[in-house]
Each structure stands twice: as structure tokens, then as C-alpha cells.
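Peer 1: Need coordinates for the below:
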Amino acid sequence: MNETVLITGGTGSIGRHLIPLLRQQGFQISLLSRERKSIPDVTVYQWDIKKGHIDPKAIQTADHIIHLAGAGIADERWTDARKDEILTSRTQSTELIAQALAKNPHKVKSFIGASAIGYYGGDTADRPLIETSQGGSDFLAQVVRAWERSEDSVAALGIRTVKLRTGVALTMDGGALPKLAQPVRLGAGAPIGSGQQYISWIHIDDLCRMYCQALTDESWQGVYNAVAPNPATNESLTKAIASVLHRPMILPNIPAFVIKMMFGELAITVIGGNYVLNKRITDETTFRYKYADLTNALSDLLT
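Peer 2: Predicted coordinates:
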């Protein structure tokens, strides 16, 4: 194939799983990085988002772009400075790519951009949400709306643009699952808050396969909910982890106010929930899940 995929955020948990998959499909890989790095079989170009600099060769040599870069939502407490970083790391980086595409000769055919189910709001209870559902109004929703708007600036250049609104990606390489599994392993696992808040999850392998199909199948366009078919409640997820690990569940639920005291506004990512459905994936694509069942997904990751 010998086409080149330029990836931002390629050293994050999704990127680390995605790159080998793309290589298996015959793609060459290049990365945008803030630092000079030497990675085997990968061309690394530099960019500086705050200074508005991007190596034009990165754009000129790419056939496709996968844009994963962005400060972690749940890595730190949401101070005003952290909130600003969460927003600008997504919007400014995307706008920088769009500007580089507009200014430089290129052969880019597709742009696959990360997004998040936070678009619908941090806590939407058990209301079923599809891609055309109304967006929320809280901080997360405002971030994702601005993020997707910045991705529209790439689409405006005539480049096929796909936005994958990702749910909770289950992987042992960071994210929520190791944090949920560790207390269960120690016999101290317990549902959080009411335990009835929904978690719209996806196995990391399925998510990366989704990115690959969005890249290679030109019928993909616009927004897709990148979630597994069956959302789980926090309680059912915690019990499923305990079952897979053969550990008891004997403790009462952790009260929501304790989580709020520990994490502040960030607590919404734990005590809030979303019942997000993968309607466009199911109705409009040929994508098939390896891990549509939660227990199978957890067994693959935890054992």
C-alpha cells in the first residue's frame, strides 16, 4: 500500500495500540511530536502548538491524518488552568493542522479525528443518545463541541473527515479500567455513587479497528459514536470485573459525596453516566465487534 498515516498523540494509549494495527495493513507511520524522538520505523516530525509551528514535511508526506492529541480529561483536578489546557490542546492543535493543510501542497485524503461522548454532557442518566441527539451544556460538552467545530475546519478544505465520539476505552494501558480493577483485586471493590450510572464502553482493540476502518472505507463521513453495543451500569461493570477476577464484592457503595470531596468538579466523570448507542456504526457500516460482550472484553484484558 505504501500510504503514510500521520498521527498526533501517537504515544498515548490509543496510539500505541493503533500503530501496530496500521502497520499490519501496510501503512507507513509518521508522528507529530513536541520533542525530537527516535522511534524504529517511524518518521517523527516536530510541532509546537503554542507557537503555531508544524513541520510542513509532516503534511506534505501524509496521505491520511489521525488526530488523537489532547490533554487527558481525568489526569488532574480541573483547575481553571487545567480546564484551559484541556480545551486548547484540542482546538488549537486541530486548527494548526487545518492551517497547515490550507497553506501547503498535500495529498491528504482523509482526516480521522478523536472526539468524545462528553459531547452529550457529563451526566445524561439513562436517556438513549444517538449521533443526532442534542449536545449538553456543561464543561465537557462545551469542550467537545469546540473540538468538533475545529475539526470542521479540516472538512471545509474538502477532506473527508470522520469524528469518533469515543466512550470509556477499556485497556490495561491507562484509562479507567486499571483504576477500577485494582481495588477489586485487593478485595475492596465497590460500585460508585448509586452504581446505576451508565458507562458506554469499548474495548481498545475494537476502537483501534474502528479507526482503521474509518481510514480505509471512504463511505465513513461525519460523527460516529465509538462505543460497544451494550452500555453497562457502574455496578454491573464492577461486578463483572469481580467475577472475571474471582474476587468477592462485599463492601457498600462508595458515596457520591466522597468522590466529590476527592475530585471536585472532575467527579462528574465518575459519578455521571451516559447511555450512548452506536446507531450509525450499526446501521451504516460493515464494522463488526470482536468484543460486543462486556464479560468477554474484561476476560481478554484482565486475565
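
Peer 1: switch to C-alpha atoms for all contacts and neighbour counts from now on
Peer 2: Fine.

Peer 1: and residue 125, helix, strand or coil?
Peer 2: Look at residue 125: counting by DSSP: H, G, I helix; E, B strand; the rest coil, its state is coil.

Peer 1: I should have written residue 44 there, sorry.
Peer 2: Residue 44 ends up strand, using three-state DSSP.

Peer 1: which ones are touching it?
Peer 2: 30, 31, 32, 33, 36, 37, 38 (Cα atoms under 8 Å, 6 or more residues apart in numbering).

Peer 1: who's in contact with the residue nearest to residue 33 when sequence neighbours are not counted?
Peer 2: Sequence neighbours aside, residue 46 is the residue nearest to residue 33 in space, at 5.0 Å (criterion: Cα to Cα, 6 or more residues apart in numbering). Neighbouring residues of residue 46 by Cα under 8 Å, 6+ apart: 32, 33, 34, 35, 36, 54, 55.

Peer 1: I have a second one here; can you model it like the first so I can compare?
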Amino acid sequence: MICMRNMSFTVIGHQQINYLNLSMNSINRVLIAGGTGFIGTSLKNYLENQGYEVGVLTRNRNATAPNIFYWNPATNEFDHHAFAYADFVINLAGENIAAKKWTGERKKQILDSRLQAADCLASNFLSAGFKPKKMISASAIGYYGQQTTNEIFTETSAPGTDFVAQTVQAWENVQDVFENLQIPVTRIRIGIVLSQKGGALPKMTVPVRFGIGSAIGSGKQYMPWISLRDLLHIFHFVLENEFPGEVFNAVSPVHIINRDFYRELARALKKPFFFPNIPAWLLKLILGEMSGLLLEGSRVSSEKLIKEGFIFEDIELYRTLVKEFDETSNP
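Peer 2: Here you go, the predicted model:
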């Protein structure tokens, strides 16, 4: 049984579209939902370089490029011309979990943005009688909870119980609606993405560039990271292979704790690293519950991906950071 919170929908543009012909003519075409963020933009460019034709869903009504299509998951508006690019669909949509301090309303926005995006896609697939060949959904390593232990979490480990873990579980569970439509789904649990283009790294580098970098809290929490380059390769790897119903952790195979991460970051930027740790109590005072994102971190395994044949390019953190900063300063 297919269950969606809002089955009403708005079709934008011409309603009489031959979806069968679109599907037959759209060889190597990918539609990215949430494709205007730094990961989505990078993924679009990367896949185009690999020979794919890529369409992007955006909430910007003023976008005019021929491969950019308007949607609004909150109101279930969707331009069905986007199906021309939907042989494969990659869903990255969702509010940035660390962009603002968590309030009750902010938590609701974070969760709803993920659930509404999946519902909007599924309800419009259903109404149009359209079925992509494959669905790839972003997820997060926050699934395992904000906890620091020596346990190595794999894709079969139990989920955590905090807000982030519960949000990620709901995010993954809502993808079942596509499987109910007989659309194969693969979920990718993404770690801390290292890129100067966006995400956490530009914020991390600010104090280090000023020579006042230091570890956070105990400094013993793990930081399951992945280079943007390897993350793009993982999406491509999953696109090119069949993994229906599978879940993969997208993290570097090398585990590192916060103190060592910041030491390597300082070394890559040729800056000192001697300041005392930022006290946990201060972050808790400023950020409240959200401080757990910084103060806790789990060891997460990517062994499953490796066993499937994926080869990581960026394994050593220091070399990865140096390469990232060199590419940014010398594009």
C-alpha cells in the first residue's frame, strides 16, 4: 500500500506529455532533486563530464536554463517536463541540519523538508504513471546517533535515538514509497564532506587560518569524513551498478578523532596547533542540543563499499586537505 501525506499535486507547464517517449529517448539522463547546493552542483558537473545529461529540480521560479525545473515539495508543485531527465533520480533534498540553532520549529523544518521532498517525487511519479529505472537517496551517518564509542558502525548497526538519528531514520523510511512503486532505491549515508566549495570545511578552516585552531571538547570524538571527490565517485558507482534496497556508508576507510583531524588541518594550512581544546560546556551553552554535532562522533565503516569494488581515491587526510586547498587556490 502506498501512503503519502499529500496526494494532491500541481502540474506545471503542458499537462499532455508522452512519458513513455521521454523515457525511451532519455538515455543516460539523471534528475537531481536538491541539485543547487554544493554537493548537487558538483555532482551535476561531474556526471555531465561522465557523459550524462543532467536535469535539476529547483525551488527558484526564475530559473530559465532548459534543464532546470521548478518544484516546491511543501505545496507539491512539480514541473512534469523534468521527467525528460528522470531515467535515474538522485534525491539530495533537505534543509541543512547545521545551518541554524535547533528550535522546535527548526527541527520540524529539517524533518519536513526531507519527507515532503520524497512525497512530492513519489506522488508525481504515481500521477504521471512514470517510473525511473533507479532512485538514489542521500542519507547521513547521523543514523547511528551522536555518540562516541570504540564500536565500528556498519550498515546493519542499530540506529541511534537522538534527534539526528530519528530524523535520518524517518528520511530513509520515507524512501519506501518508491519501493512500493517498484522503483529500486539505494541509500547513501554521507559523512562529513570535505570541500572548500561548501559544507563544514570552510567553517573549520577559519580559526585555523588565524592561527588559533584547536580541538573541540574532549577531542576524542570521531570525525567520519569523505572528500567531495570520492563522494561524487560513489554516486557514479551506484548509478553504474545494481544495488536495489542496499545502504552504503560514504566515509573514508581511515578513522580519525577530532584532535588529530584539526592537527592535520593546521599542518595542511601551515599553521600552528597548540591552543587548548574548546570546552564542551561553552558549546553546550551556545548551541544547546545542537552541540552534539561537534562534541560526539562515531567510527563508521565503509568496508561494504570496498567489498563491492569501490576504490577510494582520498584515504590519507593530510594529502586530501592539501590537494583540496591547492585546487581551490589554483583552479
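
Peer 1: Any idea what the TM-score comes out to?
Peer 2: Remark: TM-score between the superposed chains equals 0.95 [TM-score structural alignment, normalised by the length of the first structure]; 301 aligned residues with a Cα RMSD of 1.5 Å.

Peer 1: Please indicate which of the contacts of residue 46 of the first structure are buried?
Peer 2: 32, 33, 54 (16 or more other Cα atoms under 10 Å).

Peer 1: Give the full set of residues in contact with residue 135 of the first structure.
Peer 2: Contacts of residue 135 of the first structure by Cα under 8 Å, 6+ apart are 119, 120, 121, 141, 145.

Peer 1: now swap in residue 27 of the second structure and tell me
Peer 2: residue 87.

Peer 1: just the one 3 residues further on next, same as before
Peer 2: The contact partners of residue 30 of the second structure, taken as Cα under 8 Å, 6+ apart, are 52, 53, 54, 55, 85, 86, 87, 88, 89, 90.

Peer 1: To which residue of the first structure is it aligned?
Peer 2: The equivalent of residue 30 of the second structure in the first structure is residue 5 (alignment by TM-score structural alignment).

Peer 1: nearest residue to that match other than its sequence neighbours?
Peer 2: In space, residue 5 of the first structure is closest to residue 64, 4.8 Å off (Cα to Cα, 6+ apart).

Peer 1: do the same with residue 227 of the second structure
Peer 2: Using Cα to Cα, 6+ apart, the closest residue to residue 227 of the second structure is residue 194 (4.8 Å).

Peer 1: what do we get in the first structure for the one you found?
Peer 2: Residue 194 of the second structure maps onto residue 170 in the first structure, by TM-score structural alignment.

Peer 1: cool, and residue 138 of the second structure?
Peer 2: By TM-score structural alignment, residue 138 of the second structure lines up with residue 114.

Peer 1: Wait, a strand at that match?
Peer 2: Yes - Residue 114 of the first structure: assigned to a strand according to three-state DSSP.

Peer 1: Show the contacting residues for the spatially most central residue of the second structure.
Peer 2: Residue closest to the mean C-alpha point of the second structure, counted by Cα atoms, centre = their mean, is residue 138 at 4.7 Å. Residue 138 of the second structure is in contact with 90, 91, 92, 187, 188, 189, 190, counting by Cα under 8 Å, 6+ apart.

Peer 1: Need the counterpart of the first one in the first structure.
Peer 2: Matched to the first structure by TM-score structural alignment, residue 90 of the second structure sits across from residue 66.

Peer 1: Where does residue 280 of the first structure sit, in terms of helix or strand?
Peer 2: According to DSSP states H and E, residue 280 of the first structure maps onto helix 279-284.

Peer 1: picking that back up, looking at the first structure, which of the contacts of residue 30 of the second structure hold up?
Peer 2: Mapped onto the first structure and checked by both residues aligned by TM-score structural alignment, their matches' Cα atoms under 8 Å, the contacts of residue 30 of the second structure keep the contacts 52, 53, 54, 55, 86, 87, 88, 89, 90.

Peer 1: Show me what residue 213 of the second structure lines up with in the first structure.
Peer 2: Match for residue 213 of the second structure (TM-score structural alignment): residue 189.

Peer 1: list the contacts for that match?
Peer 2: Applying Cα under 8 Å, 6+ apart, the residues near residue 189 of the first structure are 180, 181, 182, 183, 238, 242, 249, 250, 251.

Peer 1: Near the third one, how many other residues are there?
Peer 2: To tie it back to what came earlier, the one meant is residue 182 of the first structure. Residue 182 of the first structure has 13 neighbours, counted by other Cα atoms under 10 Å.

Peer 1: Grab the nearest non-local neighbour of it.
Peer 2: Closest to residue 182 of the first structure by Cα to Cα, 6+ apart is residue 189, at 7.9 Å.

Peer 1: Need the three-state assignment for that neighbour.
Peer 2: Relying on three-state DSSP, one would call residue 189 of the first structure coil.

Peer 1: Distance check, it against residue 296 of the first structure.
Peer 2: 20 Å (Cα to Cα, to the nearest Å).

Peer 1: and what of residue 97 of the first structure?
Peer 2: For residue 97 of the first structure, the distance to residue 296 of the first structure - Cα to Cα - is 38 Å.

Peer 1: which of these two has more neighbours?
Peer 2: For the pair residue 97 of the first structure and residue 296, the greater number of neighbours falls to residue 97 (25 against 14), based on other Cα under 10 Å.

Peer 1: Tell me which other helices or strands the host helix or strand of that one touches.
Peer 2: Using DSSP H and E, residue 97 of the first structure sits within helix 80-103. Where contact means 3 or more Cα pairs under 8 Å, 6 or more residues apart in numbering; DSSP states H and E, helix 80-103 of the first structure is packed against strand 53-54, helix 56-60, helix 139-155.
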